[in-house]
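*Asks:* Below are the sequence and a predicted model; questions follow.
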Amino acid sequence: MTNQTPGESRLFAQLRELHSAMDLAKVSYMLIGGFAVNIHGYVRATHDLDVMVLADDSDLLHDALRKLGYSAIDRRPDLACYFRGNDRLDVLYARRPISQRLLAQARHADLNGLSVPTISAEGLLGLKIQAFSDDPRRIRDLTDMMELVKVNRATMNLDEVRGYFRLFDNESILDDILKSTD
């Protein structure tokens, strides 16, 4: 189990431990998913960590996680899911040039003195529209997209965001989100 310090959440302790393990294993990663949504200004509950790593580093990551006591319950070429007790870690592998570029351009967020590589708000919206396009029942992703645009619209590169929505033939969703945040 994760070693929590007093006053530290289980999820943050998990992140701190993962960050150290990735540094030791020389695996570049960035936060995606709910924790990244929170970093970008829309605070919502999340119970797991989601990260992206280069596909070429999947075996290094797997070995590092096994040393921490994680077990892979699903491991595919594009993603993996690991558990250790109540700790869950979902991994998305960067294979395509767009994902690799997003990973290379990760921005560092300061979380209680820990500098954590995090996906850009634009990239996060790209992953959210991809997930929603794959499964429209993922209403949480739609809500995340609306709130992320509302909070970050003034500083966001909307041309980049539109490109992600266009990629999944869902520009109308972005148009609706933009209208709702006017």
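*Replies:* All right, it came through fine. Numbers count the residues shown, from 1 in each chain.
*Asks:* switch to C-alpha atoms for all contacts and neighbour counts from now on
*Replies:* Noted.
*Asks:* And the strands in the chain?
*Replies:* For the chain, applying DSSP state E gives strands covering 29-32, 49-54, 71-75, 79-84, 87-94, 107-111, 114-118.
*Asks:* List the buried residues of the fourth one.
*Replies:* When you say that, I think you mean strand 79-84. 79-84 (16 or more other CA atoms under 10 Å).
*Asks:* for stretch 35-54, same thing?
*Replies:* Result for stretch 35-54 [16+ other CA under 10 Å]: buried residues 35-37, 39-40, 42, 48-54.
*Asks:* what's the farthest-apart pair in those residues?
*Replies:* Tyr42 and Leu54 (26.6 Å; CA to CA).
*Asks:* Next one for the comparison:
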Amino acid sequence: MDFKLVTEKLVAAFRKLDVRYAVIGGFALGLWGYGRGTLDLDVLTNRDDLDKVDNIMQQLGYELKYRSENVSQYVSPLKIFGEVDFLHAFRSASLEMLARADEKEVFGGSLTIRVLRPEDLIGLKLQAMKNDPARSAVDAADIEALVASQGNSLSWPIIEEYCRILAMGDWYDKIRGRAGK
């Protein structure tokens, strides 16, 4: 997958159609200082914008392979365009994540994109661990890396709230401990 090409095309279309979005997943982790391999692009988008997203993805030649209340998965028949997964924001916590998203320059400053803040990425990682405990090792490593790279700048009340919502208070203590707090 050519991340630069895909990101440029998506962001241009998102801006043109006012799609509310933020990059998440492995690509977002890299933008916060933790580079890890990823094979697809993951995006959080407002569920109210799904019709716009569908049109954009179809125009770019992607096929909708899967959709549920929470996610949409698009795959291109062209390897260069790869796979793009969308997480649908419609609950208050995910809508707040979108509202807090930061803008970051990518690809040597040639493009500015919206990306979730580290504490919100941690919230998504905690939710992934809760939903699929088999993923816990990878997600815990991602959380640890985000805490190591962003520790002093993290908003701990936001992380604490995610742990409360998900009934994962023990994880809040672990995360704080890793940050030396």
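*Replies:* Nice, thanks for sending it over. What you see is a predicted model, and the numbers here were worked out from it, not measured in a lab.
*Asks:* that older thread, make CSV out of the strands of structure 1 and add distance to Leu60 of structure 1.
*Replies:* Shown next, in CSV, are the strands of structure 1 (distance: least, CA to CA, whole Å):
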stretch, distance to Leu60 of structure 1
strand 29-32, 12
strand 49-54, 10
strand 71-75, 13
strand 79-84, 13
strand 87-94, 12
strand 107-111, 22
strand 114-118, 18
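*Asks:* Give the burial count for Met146 of structure 1, as a bare number.
*Replies:* Using other CA atoms under 10 Å, Met146 of structure 1 is surrounded by 20 other residues.
*Asks:* actually Asp132 of structure 2, not the one I wrote
*Replies:* As a burial measure, Asp132 of structure 2 scores 10 neighbours (other CA under 10 Å).
*Asks:* Please identify the residue in structure 1 that aligns with it.
*Replies:* When structure 1 is aligned by TM-score structural alignment, Asp132 of structure 2 is paired with Asp135.
*Asks:* what's the spacing between that match and Leu142 of structure 1?
*Replies:* If you measure Asp135 of structure 1 against Leu142 of structure 1 using CA to CA, to the nearest Å, the figure is 11 Å.
*Asks:* Which of the strands of structure 1 sits closest to Asn170 of structure 1?
*Replies:* Taking CA to CA, strand 29-32 is the member of the strands of structure 1 nearest to Asn170 of structure 1, at 20.9 Å.
*Asks:* Give me the mean deviation of the closest one from structure 2.
*Replies:* With the two structures superposed, strand 29-32 of structure 1 lies on average 0.6 Å from its match in structure 2, counting by mean CA distance after the TM-score superposition for structure 1.
*Asks:* In structure 2, which residues correspond to that strand?
*Replies:* On structure 2, the counterpart of strand 29-32 of structure 1 by TM-score structural alignment is residues 21-24.
*Asks:* Contacts for the matching stretch next, please.
*Replies:* 14, 41-46, 98, 101, 113-116, 121 (CA atoms under 8 Å, 6 or more residues apart in numbering).
*Asks:* Repeat the analysis, applying 10 Å as the threshold.
*Replies:* 7, 11, 14-15, 28-31, 41-47, 49, 53, 85-89, 97-103, 113-118, 120-121, 124 (CA atoms under 10 Å, 6 or more residues apart in numbering).
*Asks:* so what's Gln150 of structure 2 up against?
*Replies:* 32-34, 118-119, 144, 179.
*Asks:* Give me the subset of those that lies in helices.
*Replies:* 118-119, 144 (DSSP state H).
*Asks:* quick one: which of these is nearest Cys163 of structure 2?
*Replies:* Distance to Cys163 of structure 2, by CA to CA, is smallest for Glu119 among those, at 11.1 Å.
*Asks:* Run a quick neighbour tally on the closest one.
*Replies:* Here the count is done by other CA under 10 Å, and Glu119 of structure 2 has 24 residues near it.
*Asks:* Trace it over to structure 1, please.
*Replies:* Looks like Glu119 of structure 2 aligns to Glu122 there (TM-score structural alignment).
*Asks:* now the residue lying closest to that match once chain neighbours are set aside: how far from His108 of structure 1?
*Replies:* Once flanking residues are discounted, Glu122 of structure 1 sits nearest to Val161: 5.4 Å by CA to CA, 6 or more residues apart in numbering. Val161 of structure 1 is 20 Å from His108 of structure 1, where distance means CA to CA.
*Asks:* more crowded one of these two?
*Replies:* Taking neighbours as other CA under 10 Å, Val161 of structure 1 and His108 compare with Val161 leading, 21 against 15.
*Asks:* What does that one correspond to in structure 2?
*Replies:* In structure 2, Val161 of structure 1 lands on Ile159 (TM-score structural alignment).
*Asks:* still on that earlier bit, the match of Glu119 of structure 2 contacts Asp159, doesn't it?
*Replies:* Yes. Under the criterion of CA atoms under 10 Å, Glu122 of structure 1 makes contact with Asp159 at 9.4 Å.
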